[in-house]
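Peer 1: Quick one: sequence plus predicted model below, questions after.
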Amino acid sequence: MEGLTAVHSRIAEIQNRILTLASASSTSTSAALSSQWASAASAAGLTGTSAAAATGTTATTGSGLETQAVAAAQRYLGVPYAWGGTDPSVGLDCSGLVQRVYADLGIDLPRTSSQQATAGTAVASLAEARPGDLVFFDNSSSRPGIDHVGIYVGNGKMIAAPQAGQVVQVQDVGSPSVIRRVLPASAAASPTAPSSGAGLGGVPYADLFTAAGARHGVDPALLAGVAKVESGFDSSAVSPAGATGLMQFMPATAAGLGVTATDPASSIDGAARYLRQLTDRFGSTDLALAAYNAGPGTVSRYGGIPPYAETQSYVRKVTSAAEAYS
């Protein structure tokens, strides 16, 4: 145990320096994190090049969003415990860690563990728990009710911020009082089951389409259809008009959405947010697609799909592709 404590302390120094990096969903950031973890693990006398290897957790098991949840939690390993803490540069408490991890995934959770224990849906037992589920505990005999929470990572382990003087770490789960599933239902399905329709399983970036669709209430098959028609799933595509990336954002639109158009994760998330906005504004998927292609101002001006052959063809092609992936 003393050796494991020394490892966590050594890694904590590196972890605190890299927490300010951009979201781990970015491809370039993921590479940077892997490099930093490799250095930390090597310095600590460990083998492996990832946070998962350093901690022994199984981040590669489960569905795409489950894997993302575990990976997001691993980013905070080594952060000091701080009562009431919500800022990883200062410290995190147990519920602050949970709130932060799920905010990284685009999921809003309440602030305290007792409030978080009412979120999502109940899981009957630890045997039925999936990576990314929340495990809650009543540790105080003097004050009944939930007072601690961790993030289940599989194999009877959780990531949690335990108590003052310790750091965010991997622990045995033990016997939780409550287990809740806060990831979207599609994310908790069996890894052998398709995440969204029979056709998405072999689609490039399927996990990103599923995750973004769940966050923003957009059919992942529709997002895949847009990517197929826009770029043929080519994240480096550039159109003659200057649209770039997998989802073909014009620079002004990308800037307005805060999207890095050449980063698949950012591009797909931005497209899902944009399509959600357009659908809410115009009231139908077809009009949202028309606005995505021709601009919302054009759809407003014509009061429907504009009489442009390109836009009308675009709506048909995306709709057909989405149906094939559903």
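Peer 2: Thanks, I have the structure now. Residues are numbered from 1 along each chain as shown.
Peer 1: going forward, measure contacts between C-alpha atoms and count neighbours the same way
Peer 2: Noted.
Peer 1: Tell me, how many residues neighbour the nearest residue to Ser34 once chain neighbours are set aside?
Peer 2: Leaving aside its chain neighbours, Ser34 sits nearest to Ser50 (5.3 Å; criterion: C-alpha to C-alpha, 6 or more residues apart in numbering). Look at Ser50: counted by other C-alpha atoms under 10 Å, it has 23 neighbours.
Peer 1: Check it against this one:
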Amino acid sequence: MSGIAEVQARISDIQARIAEFTGVTAGQTISQTATKLSATSSASSSSSTAFADALSTSSSGAVVTRGTRSVADTSTGQKLLAVAKQFTGTPYKWGGTTPDGFDCSGLIQYAGKQIGLTLPRTAAQQAKVGTEVPSLDQAKPGDLVVLSGGHHIGIYVGNGQMLHAPKTGDVVKISKVWETPMTIRRLGTTAATTAAGVGVAASLLAGVASADTSSYVRPASLTSSSAAGTSKSAPYEAAFSAAEQKYDLPTGLLRAVAKQESGFNPNAKSHAGATGLMQFMPATARSLGIDPTDPFASIDAAGKYLKQHLDSFGSVSLALAAYNAGAGNVRKYGGIPPFSETQNYVKKITADLGSAA
């Protein structure tokens, strides 16, 4: 989407939202909108404050009409959905937590922040917030829908569909809920800070009202990213634990393998052609049905793969040797193959497991 088209889309969305709460028609200009907002506030109030006040009034229990449609008090989940929808079309970016690009949980965490809601970072962690909804039939718009064994999450929009950031090469969009969710979580009915809930729209309004659309820059409130400071493995800890529990593997095994394979770098590529966090060769990745550049899919696949080797060979050391050198070589040599790379690989990982115990 071009800069101009993006601004125009944002303006239309903002005007529509303002209209819901103030009676301003979507066809009015930004300057007319700002004038109307200012008129609803005190002489010293800004237009963004007026907008927040108008929304606060509507969400306190009053019903505001727009044409023949009524907008009643909304839940936290509905507010989350309304904010997240503004980013439809935003590119998927693995590890993305800002409007420059989102992954699935990054979108939800960011949208939550805009309504004053603090949510954990990963899908596995977000799958534990709120209260559980028994089935999709009972889900309401704004509920969190958790899929793919806890590795993917979206926001339910109704009619069996959800808003989510799907995968690399795709964009934030509404899609069908394609499988029975692992869990559905409801965030509750107590609204978070109302003014924060309109922070995105208000800052966008202020930004585009004075911007040259040929060189539009997002307001700082939409581009700032959270401070770093966590270890390289932090984004994957929940996924490591979930896969270890799923495949009945020793605690810490997948983390140790990822450390040895890629140093927790999801973009790593070996001279032999292995790629991703868990360093799968293309043929192995195809056999497991995964994209090896997707770190969370790779973690689950690595758990499955190691479980297969563990069942075949009966020990963690031999399972690791098979992961590194291939099951055929383990069978050929009747144990850990006499390759220095493989022997060092097994020693380092088992040492990590020992120190973690």
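Peer 2: That came through, no problem. Since the model is a prediction, treat every value here as computed from it, not as a measurement.
Peer 1: that older thread, contacting residues for the residue nearest to Ser34 of structure 1?
Peer 2: Ser34, Trp37, Ala38 (C-alpha atoms under 8 Å, 6 or more residues apart in numbering).
Peer 1: From Ala59 of structure 1, how far off is it?
Peer 2: Per C-alpha to C-alpha, to the nearest Å, Ser50 of structure 1 is found 10 Å from Ala59 of structure 1.
Peer 1: Kindly report the same for Ala43 of structure 1.
Peer 2: 22 Å.
Peer 1: Neighbour count for the two, which is higher?
Peer 2: When Ala43 of structure 1 and Ala59 are compared on other C-alpha under 10 Å, the one with more neighbours turns out to be Ala59, at 25 against 13.
Peer 1: among the contacts of Ser50 of structure 1, who's most crowded?
Peer 2: Highest neighbour count within those, by other C-alpha under 10 Å: Trp37, with 24 neighbours.
Peer 1: returning to that earlier point: please flag which of the contacts of Ser50 of structure 1 sit within helices.
Peer 2: Ser34, Trp37, Ala38 (DSSP state H).
Peer 1: Just name the closest of those residues to Asn293 of structure 1, please.
Peer 2: When those are compared for distance to Asn293 of structure 1 (C-alpha to C-alpha), Ser34 comes out closest, at 37.2 Å.
Peer 1: Show the contacting residues for that closest one.
Peer 2: Applying C-alpha under 8 Å, 6+ apart to Ser34 of structure 1 gives the contacts Thr49, Ser50, Ala51.
Peer 1: and of the ones in helices among the contacts of Ser50 of structure 1, the nearest to Leu287 of structure 1?
Peer 2: Of these, the one sitting nearest to Leu287 of structure 1 (C-alpha to C-alpha) turns out to be Ser34, at 41.9 Å.
Peer 1: List the buried residues of stretch 186-195 of structure 2.
Peer 2: Arg186, Leu187, Ala191, Ala192, Thr194, Ala195 (16 or more other C-alpha atoms under 10 Å).
Peer 1: quick one: contacts of that stretch?
Peer 2: Applying C-alpha under 8 Å, 6+ apart, the external contacts of stretch 186-195 of structure 2 come out as 52-53, 55-56, 59, 74-77, 115-117, 129-133, 142-144.
Peer 1: what separates Ser75 of structure 2 from Ala285 of structure 2, distance-wise?
Peer 2: From Ser75 of structure 2 to Ala285 of structure 2 the distance is 42 Å (C-alpha to C-alpha).
Peer 1: so Ser95 of structure 1 is in which element?
Peer 2: Following DSSP states H and E, one finds Ser95 of structure 1 within helix 94-104.
Peer 1: Which helix or which strand is home to Lys343 of structure 2?
Peer 2: No Lys there; residue 343 of structure 2 is Gln. Per DSSP H and E: helix 340-356 holds Gln343 of structure 2.
Peer 1: Can you tell me which helices and strands that helix packs against?
Peer 2: helix 253-262, helix 316-325 (3 or more C-alpha pairs under 8 Å, 6 or more residues apart in numbering; DSSP states H and E).
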